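Undergrad: Starting from these lines, generate the structure:
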Amino acid sequence: MKKHIPLKKFSQNFLIDSHIITKIVELINPKSNEALVEIGPGLAALTKPICKLIDELIIIEIDKCLLERLKKHSFYSKLIVFHKDALKVDYLELFNKKNKLIRIFGNLPYNVSTSLILYLFKKIKIIKDMNFMLQKEVAQRLIASPGSKLYGRLSIIAQYYCNIKILLHVSPKCFRPVPKVDSIFVSLIPYTDYFPYFTHNIKVLSYITNLAFQKRRKILRHSLGKIFSEKVLITLNINPRLRPENISILQYCQLSNYMIENNIYQKYIFV
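TA: As a prediction, this is how the structure comes out:
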């Protein structure tokens, strides 16, 4: 089979380490009765071994050349193929076709991983779990705690929705071409029974965190000053002189709920 030349515009780094591939398949632990969706199958490093364990796999691949390569494999008959940008796929349609929660996995391109994860959170009610290979810094941002330089809007929204676990650290040597950064394989499991955080409306929480972290070096009194007076922040037991990275997820939820309960969110956001 002709060698595939990785395309920079799709940020392609293909997993080639057989030990890591085996470990990832074990961690995903696919079952035949599940609705599995792979984003970016690439050269089929995960696709091939997973197809040995299940009868059907939905794949989303933007690169037409890679789809042509997949057609030459014996397991192709097990694939339901979407030649699309993963950010433009109707995941609700996939859920409705299977009538069951979907499991999503993949080696995500570094250039779209954050926007794709945030996009998938909007579909969280139809997702059973997500297992992704990510750039190390993105994975660390997902699990970052208040006070960390990596703690930000992604940390808050991700931890609001999911229990996140780092499953595997992966060296650049496990990919071709070799990336300049380390990678981490993570699991994101949406909360279903126990919810550690609560806001009346996630759009308001998203708006507040976006506003705060746009000016992350400024103290809250300035970055959120157009919404919350210093007096309100003190009333909510939030120090107005702290920076956005020093405020907990619970406190951001508190701010969100204050906006909603006092009917002031409508000035700033369409809900």
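
Undergrad: CA atoms for contacts and neighbours, from now on please.
TA: Noted.

Undergrad: And the helices in the stretch 51-200 of the chain?
TA: With helices called from DSSP state H, counting those that start in this stretch, the stretch 51-200 of the chain shows them at 64-70, 91-98, 113-121, 136-143, 153-161.

Undergrad: Quick one: closest of these to residue 180.
TA: Across those, residue 180 has its closest neighbour in helix 136-143 (10.8 Å, Cα to Cα).

Undergrad: Show me the contact partners of the closest one.
TA: 113-114, 150-152, 154-156, 158-159, 164-166, 181-186 (Cα atoms under 8 Å, 6 or more residues apart in numbering).

Undergrad: Just the buried subset of those, please.
TA: Buried members of those, counted by 16 or more other Cα atoms under 10 Å: 113-114, 150-152, 154-156, 158-159, 164, 166, 182-186.

Undergrad: how about the strands in the stretch 51-200 of the chain?
TA: Counting by DSSP state E, counting those that start in this stretch, one finds strands in the stretch 51-200 of the chain at the ranges 57-60, 79-82, 102-107, 127-135, 162-170, 175-176, 183-190.

Undergrad: Just send these back as CSV, with distance to residue 9 too.
TA: Below are these laid out as CSV (distance: least, Cα to Cα, whole Å):
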stretch, distance to residue 9
strand 57-60, 17
strand 79-82, 19
strand 102-107, 16
strand 127-135, 17
strand 162-170, 23
strand 175-176, 15
strand 183-190, 19
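
Undergrad: just to revisit the earlier point, any chance of the helices of the stretch 51-200 of the chain in TSV, plus distance to residue 80?
TA: Formatted as TSV, those follow (distance: least, Cα to Cα, whole Å):
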stretch	distance to residue 80
helix 64-70	11
helix 91-98	10
helix 113-121	20
helix 136-143	29
helix 153-161	28
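
Undergrad: Sequence B follows; please return its structure for comparison with A:
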Amino acid sequence: MSLQNLPPLREALAEHGLLARKSFGQHFLLDLNITRKIARLAGPLEGQTVIEVGPGPGGLTRALLEAGAQVIAVEMDPRFIELLGELAQAAEGRLTIVEGDALKVDEAALTGGAPAHLVSNLPYNVGTPLLIKWLTGPFRPTSMTLMFQKEVADRIAAPVGGDAYGRLAVISQAICEAKVVMDLPPRAFTPPPKVSSAVVRLDPLPNPPAPALVKALENVTGAAFGQRRKMLRSSLKVLGGEALCVKAGIDPGARAETVDVAGFLRLAAALAS
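TA: A predicted model of the protein is given here:
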């Protein structure tokens, strides 16, 4: 069997008696027109290694394989391993299935140290922790094209001063260029979630901050946005407060949502030094 004559996804799910599990945050993308568009937004992928988290029945996996990618699929739900195995047979060696928890997986070990893209319709309940892992951990993806709840996607790409601007925006945009590239309504999924979804494209900046600076940035943003209505002299008191702000050239009377990414990087540099 080849990729071209695989049975429709709904038919494959029915044959295996598979339904989405709410406890795993599962909502399946079965429309191959949508999954192919996501693959194009992540591309070009011909000959590229792609890590996909939470493939489920393999709708996005099929599109990535059609685009010519070498796919490593990390699936925590053992119910889908057999179905994905059938897809692997059709993929002629271009699909590797890893059964495990993506929060604990060593991505560099999966790829043998080779560069890789991350393309996933992420389970809602672990989307943000996974993104933080990939932004701040040792593995450096070539790019990330990831689906989240719309609210989370907006927080990742939020501009300074907006209601959605916060810790996630600062950390994401300090390390990557982040842009919402596609919106999806609940009806695009099976079963439909109660919220809309969106795809975010994240491309690493040419000169991302060093790991020590990223760690300091996590500490500064955690304190600043943990008490976002307070002035920085108060919210950052445990880290140096007014003295830290002055050292970084930031107004101690400012509030977190008014400080841009560059300002937070200066605060992080002041803290790290």
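
Undergrad: Select, out of the helices of the stretch 51-200 of structure 1, the one closest to residue 81 of structure 1.
TA: Set against residue 81 of structure 1 and scored by Cα to Cα, these come closest in helix 64-70, at 8.4 Å.

Undergrad: equivalent range in structure 2 for the closest one?
TA: Mapping helix 64-70 of structure 1 onto structure 2 (TM-score structural alignment) gives residues 78-84.

Undergrad: winner for burial among the helices of the stretch 51-200 of structure 1?
TA: Mean neighbour count (mean count of other Cα atoms under 10 Å) peaks for helix 153-161 among these, with a mean of 21.

Undergrad: With structure 2 overlaid, report how far that helix is off on average.
TA: By mean Cα distance after the TM-score superposition for structure 1, the fitted helix 153-161 of structure 1 averages 0.7 Å away from its aligned residues in structure 2.

Undergrad: can you give me how far that helix is from the chain middle?
TA: 10 Å (Cα atoms, centre = their mean, to the nearest Å).

Undergrad: who's in contact with that helix?
TA: The contact list for helix 153-161 of structure 1 (Cα under 8 Å, 6+ apart) reads 114, 118, 121, 124, 141-145, 164, 190-191, 196-198, 206, 209-210, 213, 249.

Undergrad: How about stretch 198-213 of structure 2?
TA: By Cα under 8 Å, 6+ apart, stretch 198-213 of structure 2 touches 38, 41-42, 136, 141-150, 153, 157, 174-184, 265, 268-269, 272.

Undergrad: can you give me the offset of it from its chain's centre?
TA: For stretch 198-213 of structure 2, the distance to the chain centre is 11 Å (Cα atoms, centre = their mean).

Undergrad: Name all residues that make contact with the residue lying closest to residue 78 of structure 2 once chain neighbours are set aside.
TA: Of all residues not flanking residue 78 of structure 2 in the chain, residue 99 sits nearest, at 7.0 Å (Cα to Cα, 6 or more residues apart in numbering). Listed by Cα under 8 Å, 6+ apart, the contact set of residue 99 of structure 2 reads 74, 75, 76, 77, 78, 81.

Undergrad: neighbours around the fourth one, how many?
TA: Neighbours of residue 77 of structure 2 under the rule other Cα atoms under 10 Å: 16.

Undergrad: Now do it against residue 100 of structure 2, distance only.
TA: The spacing between residue 77 of structure 2 and residue 100 of structure 2, counted by Cα to Cα, to the nearest Å, is 8 Å.

Undergrad: got it, and the third one?
TA: Using Cα to Cα, one obtains 5 Å as the distance from residue 76 of structure 2 to residue 100 of structure 2.

Undergrad: how long is stretch 86-100 of structure 2 from one end to the other?
TA: Its start and end residues considered, stretch 86-100 of structure 2 measures 18 Å (Cα to Cα).

Undergrad: equivalent range in structure 1 for stretch 144-151 of structure 2?
TA: Using TM-score structural alignment, the partner range for stretch 144-151 of structure 2 is residues 130-137.

Undergrad: For the most far-flung residue of structure 1 relative to its centre, give me its contacts.
TA: Each residue of structure 1 has a distance to the centre, and by Cα atoms, centre = their mean the biggest one is for residue 231: 35.9 Å. By Cα under 8 Å, 6+ apart, residue 231 of structure 1 lies in contact with nothing.

Undergrad: my guess is it is in a strand, correct?
TA: No - counting by DSSP: H, G, I helix; E, B strand; the rest coil, residue 231 of structure 1 is not part of a strand but helix.
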